[in-house]
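I'll drop the sequence and a predicted model, then ask my questions.
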Amino acid sequence: MRAAYASDPGASRGRLVTEEDSNFRSCFQRDRDRIIHSGAFRRLKHKTQVFVEHEGDNYRTRLTHSIEVAQVARTIAGALGLNGELTEAVALAHDLGHTPFGHTGEDALHALMAPYGGFDHNAQAIRIVTRLEQHYARFDGCNLTWETLEGIAKHNGPVVGDLPWALAEYNEIHDLELHTHASAEAQVAALSDDIAYNNHDLMDGLRAGLFSDDEVAELPIVGAAYAEVDRLFPDLEFGRRRHEALRRVFGVMVSDVIDVSRALLAGSGAGSVEEIRHHGAPVIAFSDGLWADLKEIRAFLFGHMYRAPRVMEEREKVTGVVMDLFPLYLDQPDLMPTRWQKAVAQVPDDTTLARLVSDYIAGMTDRFALQEHHRLFG
């Protein structure tokens, strides 16, 4: 049964360009489907989280991560009586704006774009779904509903202060009320992202040999999960033991969010999605105790994985790839494909040109960026 504070597709604020309703799908389901069919979503297959795409097929990519986030988000939304279609749409779209090479590529592109307004992957996701996807006859982007755009823009909370230029640009023509919280559905998508990456970064780090099962068994939540598996299944083969332990870690995080959020939603007194937006505080959250445990896990991953010598060496290489490509395209935009050259021919100034070059590089996959760097630099 859907809760009173859940987002109702029948009461959606609609799309920037008005369209006829579907006979078979709700507006939020259409949003989800358009995101899945977008070129940017397909390219996530070859954009990585921590490891670079060529390092192995068993590590998470942005695509598999987004699917995992959507699965977790739909589970939590169902337990809380929220709209699963909107939750899933926001979850699937939340990483569309990421550059090649994960946060390493984003850091490099942000530094390069500093004179032109910087780079922010959340704002870039809005730019993708409102402008850069160019497949439909009547509009650029995917013409998503206001609720889905709101969720993409501020699933991590209100956006205040100096706005990323890409977000400010769109907000001028379609006010997303950035000063308020997002719907409960978008908040679920944000915490589902935390749940998914905490769990799968442990798994990928173990698979890469950056740390051992014995080391992670010293961590909160994780140690108790390994102990339970050892009690229930003595002498279990190590791969199965690891999987059984980490799936329990997953379960602890999901259960905690559901229990805490039920209490927060009830305590909010909200009877509508608008009251959720103006509640003044998140209604989807971890407990204080679990949040403290997760900070300890993240500190471990930071030291043993994100800053591991092997990872840092690769980060330095791929940072060089982005640092080389950007000024070259800025100086010689004719090296970009025909579609981008046509767009460049219409730019009025250097800032607009830089933003087009940024769009082009941000849309690259790890593989394509490496191929282009090899082609252009040898």
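Here it is on my side, so go on.

contacts and neighbour counts: CA atoms only from here.
Fine.

helix or strand: which one has the one residue sitting closest to the centre of the chain?
What sits nearest the mean C-alpha location of the chain, by CA atoms, centre = their mean, is D95, with 2.9 Å. Counting by DSSP states H and E, no helix or strand carries D95.

that one against S66, yeah?
Yes. Under the criterion of CA atoms under 8 Å, D95 lies in contact with S66, with a separation of 7.1 Å.

list the buried ones in whichever helix in the chain runs longest?
Counting by DSSP state H, the longest helix found in the chain is helix 238-268. Of the residues in helix 238-268, those scored as buried under the neighbour-count criterion (16 or more other CA atoms under 10 Å) are 241-242, 244-246, 248-250, 252-254, 256-262, 264-265, 268.

OK, contacts around the residue nearest to the centre of the chain?
If you count contacts by CA atoms under 8 Å, 6 or more residues apart in numbering, D95 has them with 62, 66, 121-122, 125.

tell me the one of those nearest R34?
Checking the contacts of D95 against R34 with CA to CA, the nearest one is A125 at 13.7 Å.

burial count for that closest one?
Here the neighbour count serves as a burial measure; for A125 (other CA atoms under 10 Å) it reads 24.

assign a three-state SS to it, would you?
Under the three-state scheme (DSSP: H, G, I helix; E, B strand; the rest coil), A125 adopts helix.

can you tell me which residues contact it?
Going by CA under 8 Å, 6+ apart, A125 touches 93-98, 152.

save those residues as JSON lines, and put in distance to I195 too.
JSON lines is the format used below for those (distance: CA to CA, whole Å):
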{"residue": "A93", "distance to I195": "17"}
{"residue": "H94", "distance to I195": "14"}
{"residue": "D95", "distance to I195": "15"}
{"residue": "L96", "distance to I195": "18"}
{"residue": "G97", "distance to I195": "20"}
{"residue": "H98", "distance to I195": "19"}
{"residue": "I152", "distance to I195": "18"}
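
check it against this one:
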Amino acid sequence: MTSLPDHVLRYGERWRAPYAADPRNSRGRLFPEPDSGLRSPFQRDRDRIVHSNAFRRLKHKTQVFVHHEGDHFRTRLTHTIEVAQIARSLARPMGLDEDLAEALALSHDLGHTPFGHAGERALDRSLAAFEGFDHNAQSLRIVTQLERRYPLFDGLNLSWETLEGLVKHNGPLLGPHGRHRGEAELPYAIRAYQSRHDLDLASCSSLEAQVAAISDDIAYDSHDVEDGLRAGLLSLGELDGWPVTGRILAAIAREYPGLEPARTTHELIRRMITVMIEDVIAETGRRIADAGIASLEDVRAAGRTLVGFSVGMAAAEAELKTCLYRELYRSSEVMRPVPLAEALVADLFERFHAEPELMPEDWSRNLDGDGFRTARRVADYIAGMTDRYAVAEHRRLFDETPDLG
């Protein structure tokens, strides 16, 4: 078991680190609102995300298995809830704001298309002449524009810190450490919003946002192993030789000889998550100490990610991902419906872009023949679809619809 830093608190204790995001010092919202007497700004953000239409639609969006009807396979919604649980498990002992970490975890996949990355690739290709498609940028577009629940503004009017973390949880977008060379290279939705509300795209994100990002990795690694076992595409015997899983399975076999496979699987997943969480807490504490981080401003100016795996765990986790890609994500069962799903999304885009009146009136009104505006509106409509709704729309518009089951 990883030795945790001395300052890490356990169980129900709470402590706020000096470098944590503090809701009392929030930079506010694009549209000012009175404070809530019962909830912090980050708690209100979390609640608004949970009550959004986009969050509910995650229930019927693909995680790994395209359009799978099995009760126990993960969807975007169950994955998102698991990411949020891991984020809170990391944030509390590190003295970070759990509510902000949770809000970011709950919102990180809102912009995903139907059929997972297959749908995203198809929509990006269809939008090649219209600035492309990026699911992270689409998440921002959803929470700042497409959700229409309040009388005074579009979107959810989330706090600056939540929007910043949503956009930058994978690192700065601009500046010397950014993923883009200039604002012209930013995804369309982020560039459009940045012109209204500066999210400081050249700085690092808060530790809470970095926690949400690595929580996504931990959830993917552990729960995709479980889904792969459930689907029969992976076996416990095979996992004996894999990084991370091999050592844990050996320990389980020593402690519980002859344990039935179902219980072995659950114990494996539980221990995988625990081992990774403890490694991240210890390694992040070391990085914070080495960098002399004493404030949130220090975090943003650090020029590198502070929340992460140790060198050994990072290497093992990367190798685990390689194994998952080879044996699960690229397996014939997972890959078979992918080109069909991509073709279905491409069909929908082509038809709606040519005939936008085929979309519901709320989506087709006031387009005035503007090709770019129509393309972005169609992208918003398709990206918001669940897997089953996309199939239903294809059946409505075309004589033949591929069988993705």
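Structure received. What you see is a predicted model, and the numbers here were worked out from it, not measured in a lab.

stretch 220-232 of the first structure aligns to what range in the second structure?
On the basis of TM-score structural alignment, stretch 220-232 of the first structure is assigned to residues 243-255 in the second structure.

can you give me the offset of the matching stretch from its chain's centre?
Relative to its chain's centre, stretch 243-255 of the second structure lies at 29 Å (CA atoms, centre = their mean, to the nearest Å).

for stretch 331-345 of the second structure, measure first residue to last.
22 Å (CA to CA, to the nearest Å).

and that stretch, which stretch of the first structure?
Stretch 331-345 of the second structure falls opposite residues 308-322 of the first structure when the two are matched by TM-score structural alignment.

my read is that A91 of the second structure contacts L100, right?
No. The criterion here is CA under 8 Å, and A91 of the second structure misses it with L100 at 9.2 Å.

and these two? Which one has more around it.
Taking neighbours as other CA under 10 Å, A91 of the second structure and L100 compare with L100 leading, 33 against 24.

and what about the more buried one, helix, strand or coil?
For L100 of the second structure, the assignment made with three-state DSSP gives helix.

aligned partner of it in the first structure?
Under the alignment (TM-score structural alignment), L100 of the second structure maps onto L86.

what separation do you get for that match and F250 of the first structure?
Using CA to CA, which is the criterion applied here, L86 of the first structure is 22 Å from F250 of the first structure.

what residue of the second structure matches up with H54 of the first structure?
Match for H54 of the first structure (TM-score structural alignment): H68.

repeat for A137 of the first structure
Using TM-score structural alignment as the criterion, the counterpart of A137 of the first structure in the second structure is P151.

would its match count as being in a strand?
No. Counting by three-state DSSP, P151 of the second structure falls outside a strand, being coil.

what's around it, how many residues?
As a burial measure, the neighbour count of P151 of the second structure was computed by other CA under 10 Å and equals 6.

ditto for G303 of the first structure
G303 of the first structure: 11 surrounding residues under other CA under 10 Å.

cool, and R148 of the second structure?
Residues contacting R148 of the second structure under the criterion other CA under 10 Å number 16.

how close does it sit to R74 of the second structure?
Following CA to CA, the distance that separates R148 of the second structure from R74 of the second structure is 28 Å.

can you check A101 of the second structure too?
Counting by CA to CA, the separation of A101 of the second structure from R74 of the second structure is 21 Å.

check G165 of the second structure too.
Going from G165 of the second structure to R74 of the second structure by CA to CA gives 25 Å.

looking at those two, which is more packed in?
Counted by other CA under 10 Å, G165 of the second structure and R74 do not tie: G165 has more neighbours, with 28 against 23.

quick one: secondary structure of the more buried one?
Secondary structure, three-state DSSP: G165 of the second structure is helix.

residue in the first structure paired with it?
Aligned against the first structure - with TM-score structural alignment as the criterion - G165 of the second structure pairs with G151.

one more: R196 of the second structure?
With TM-score structural alignment as the criterion, R196 of the second structure lines up with I173 in the first structure.

surely that match is in a helix?
No. Counting by three-state DSSP, I173 of the first structure is not found in a helix; it is coil.

what about it, neighbour count?
I173 of the first structure is flanked by 9 other residues according to other CA under 10 Å.

ditto for A292 of the first structure
A total of 13 residues lie near A292 of the first structure under the criterion other CA under 10 Å.

now do the same contact list for it.
Under the criterion of CA under 8 Å, 6+ apart, A292 of the first structure has no neighbours.

same check on I49 of the second structure?
Taking CA under 8 Å, 6+ apart as the test, what I49 of the second structure contacts is 55, 103, 106-107, 143, 156.

try R286 of the second structure
So, once contact is read as CA under 8 Å, 6+ apart, R286 of the second structure ends up touching nothing.

residue in the first structure matching it?
R286 of the second structure maps onto A263 of the first structure when the alignment is built from TM-score structural alignment.

ok, now how distant is that match from F28 of the first structure?
Note on A263 of the first structure: its distance to F28 of the first structure, by CA to CA, is 26 Å.

swap in D366 of the first structure?
With distances taken as CA to CA, D366 of the first structure is found 31 Å from F28 of the first structure.

those two: which has the busier surroundings?
Between D366 of the first structure and F28, counted using other CA under 10 Å, the more crowded position is F28 (27 against 23).

what about the more buried one, which helix or strand?
Assigning secondary structure by DSSP H and E places F28 of the first structure in helix 27-36.

so where is that helix in the second structure?
Mapping helix 27-36 of the first structure onto the second structure (TM-score structural alignment) gives residues 41-50.

now do the same for A91 of the second structure: its match in the first structure.
In the first structure, the residue equivalent to A91 of the second structure is A77, according to TM-score structural alignment.

brain fart, P32 of the second structure
The equivalent of P32 of the second structure in the first structure is T18 (alignment by TM-score structural alignment).
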